[in-house]
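K.L.:
have a look at this fold, sequence not included:
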C-alpha cells in the first residue's frame, strides 16, 4: 500500500492540506498528517489540526511527501533545514514530492526545480529562479507535482491519487467534480 506524508507547519493553508488528506484517504491511500514541529498545528485561518505524528527528520517510510502552501506556513517549511535535507534525500531516492500554492519555494530551496516545469501561486514564481514556470492548474514533471492554490486543491489531490496508481477520475466523478 502506498503511503503519503502531508507536512503541516503553523500558517498552512487549510484547504491545500486537508483536501489532499481527505481525497487520498477516500482512495484508500494511507496518509499521515505530519506536524513539522508539533502535533497541534494552526492553519492560516485559525483552524487547529491535530497531526498524526511529528516530523522525525526523514521520509523513508513514505512514497510521497506533500507540502501545502499558505503563509507563513510555506516560509516555515522553506526555512526548516531538516525538512529541506529530508526532501533532497527523498527526491534522490525516487519518491514523489508535491507542493501547492506558495510551497514550491520549499522545492526551490531544496534545489528540486532546476530544469523542471512547475506552477505556483501567481507571483510566487519571482522567488523561484530555477525551473520553468507555467500557468497550469497542476504540473507533473518527473516525480515533482505542483499546483497553483486553494482553488486547485481538488485537481491537485486527484493527480496525487493518479500518480500513486489510484483512479482519480472515478473518485472525482463520485465526488461530483468535473475534471
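P.N.:
On my side now, so go ahead. Predicted model, so just to flag it, every value in this text is computed and none were measured.
K.L.:
from now on I want contacts and neighbour counts done on CA atoms only, so please keep to that.
P.N.:
Noted.
K.L.:
leaving out chain neighbours, which residue sits closest to residue 25?
P.N.:
Among residues not flanking residue 25 along the chain, residue 31 sits closest, at 6.4 Å (Cα to Cα, 6 or more residues apart in numbering).
K.L.:
ugh, typo on my part, it should be residue 54
P.N.:
Closest residue in space to residue 54, ignoring its immediate chain neighbours: residue 35 at 4.6 Å, by Cα to Cα, 6+ apart.
K.L.:
residues contacting that neighbour?
P.N.:
Taking Cα atoms under 8 Å, 6 or more residues apart in numbering, we find residue 35 in contact with 7, 8, 9, 41, 51, 52, 53, 54, 55.
K.L.:
would you mind writing the PyMOL command to select the buried ones in these?
P.N.:
Buried members of the contacts of residue 35, defined by 16 or more other Cα atoms under 10 Å, are picked up in PyMOL with:
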select buried, resi 7+8+9+41+51+53+54+55
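K.L.:
next up, a second structure to put side by side with the first:
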C-alpha cells in the first residue's frame, strides 16, 4: 500500500495540512501526520495530535513526503536537521517530495531545487535562489511536486492522489468539487 508522510512543524498552515491529509485519506492512501513533536500548534492556534513523531528520520517505507506551508512552519522545518536528512534520504531512494506555499525554502536548504521547476507562495522567487520559479498552481518536475498556497491545497492534494496512482476524479465527485466552482459574480449556481 502507498504511504505518505505529511511533516508538521510549529506554525504550520492548518488549511493546507489538513486538506492534503483529508484528500489523501479519502483516496484510500495511507497518510500519516508526522510531527516534530506529538502535538503541534499551527499558525492560527489550532493544535493537532500527530500520528507519529519524526525520530530521527522517517523510519518507515513512505513513497512520498509532503511539506505544508505556513511561514513559521516552513522556517521550523528548514531549521530541523531531521527534516533535511529525511528529504535527502527520500531523494536518494527516488521517492516523491512535495512542498507548498513557503515550504520550498526547505527544499532549497536540502539542495533539492537545483535545475528544477517549482512554485511557491507569491514572491518566493525573490527568497529562493535556486531552481526555476513558475506561477502555475501545481508544478511537477520529476518526483518533485510544488504548489502555491492555501487556496491551491485542493488542486495540490488531487494532483498528489493522481501521481500516486489514485483516482482523484472520484474523490472530487464525493467532495462536490465539480459543481462548487460554477460561479457568476457573487451568486453561486447549482
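P.N.:
Great, that's in hand. As the structure is a computational prediction, the values presented were derived from the model and not from experiment.
K.L.:
give me the TM-score for this pair.
P.N.:
The TM-score (TM-score structural alignment, normalised by the length of structure 1) is 0.96; 178 aligned residues with a Cα RMSD of 1.1 Å.
K.L.:
re the thing from before, just tell me what the residue nearest to residue 25 of structure 1 corresponds to in structure 2.
P.N.:
Mapped onto structure 2 by TM-score structural alignment, residue 31 of structure 1 lines up with residue 31.
K.L.:
helix/strand/coil for its match?
P.N.:
Secondary structure assignment for residue 31 of structure 2 (DSSP: H, G, I helix; E, B strand; the rest coil): strand.
K.L.:
wait, it touches residue 7, no?
P.N.:
No. Counting by Cα atoms under 8 Å, residue 31 of structure 2 stays clear of residue 7, with 10.6 Å between them.
K.L.:
sorry, back to before: quick one, what contacts the residue nearest to residue 25 of structure 1?
P.N.:
Neighbour list for residue 31 of structure 1: 3, 4, 5, 6, 21, 24, 25 [criterion: Cα under 8 Å, 6+ apart].
K.L.:
how much space between it and residue 164 of structure 1?
P.N.:
12 Å (Cα to Cα, to the nearest Å).
K.L.:
what does residue 103 of structure 1 give?
P.N.:
On the measure of Cα to Cα, residue 103 of structure 1 and residue 164 of structure 1 end up 21 Å apart.
K.L.:
pick out whichever of these two has more residues nearby.
P.N.:
Neighbour comparison, residue 103 of structure 1 and residue 164: the larger count goes to residue 103, with 30 against 20 (by other Cα atoms under 10 Å).
K.L.:
tell me which element the nearest residue to that one once chain neighbours are set aside is part of?
P.N.:
Spatial nearest neighbour of residue 103 of structure 1, excluding adjacent residues (Cα to Cα, 6+ apart): residue 69 at 4.6 Å. Assessed by DSSP states H and E, residue 69 of structure 1 sits outside every helix and strand.
K.L.:
give me the number of residues near residue 69 of structure 1?
P.N.:
Neighbour count for residue 69 of structure 1, taken as other Cα under 10 Å: 34.
K.L.:
list the contacts for it?
P.N.:
Contact analysis of residue 69 of structure 1 by Cα under 8 Å, 6+ apart lists 12, 13, 16, 17, 99, 100, 101, 102, 103, 149.
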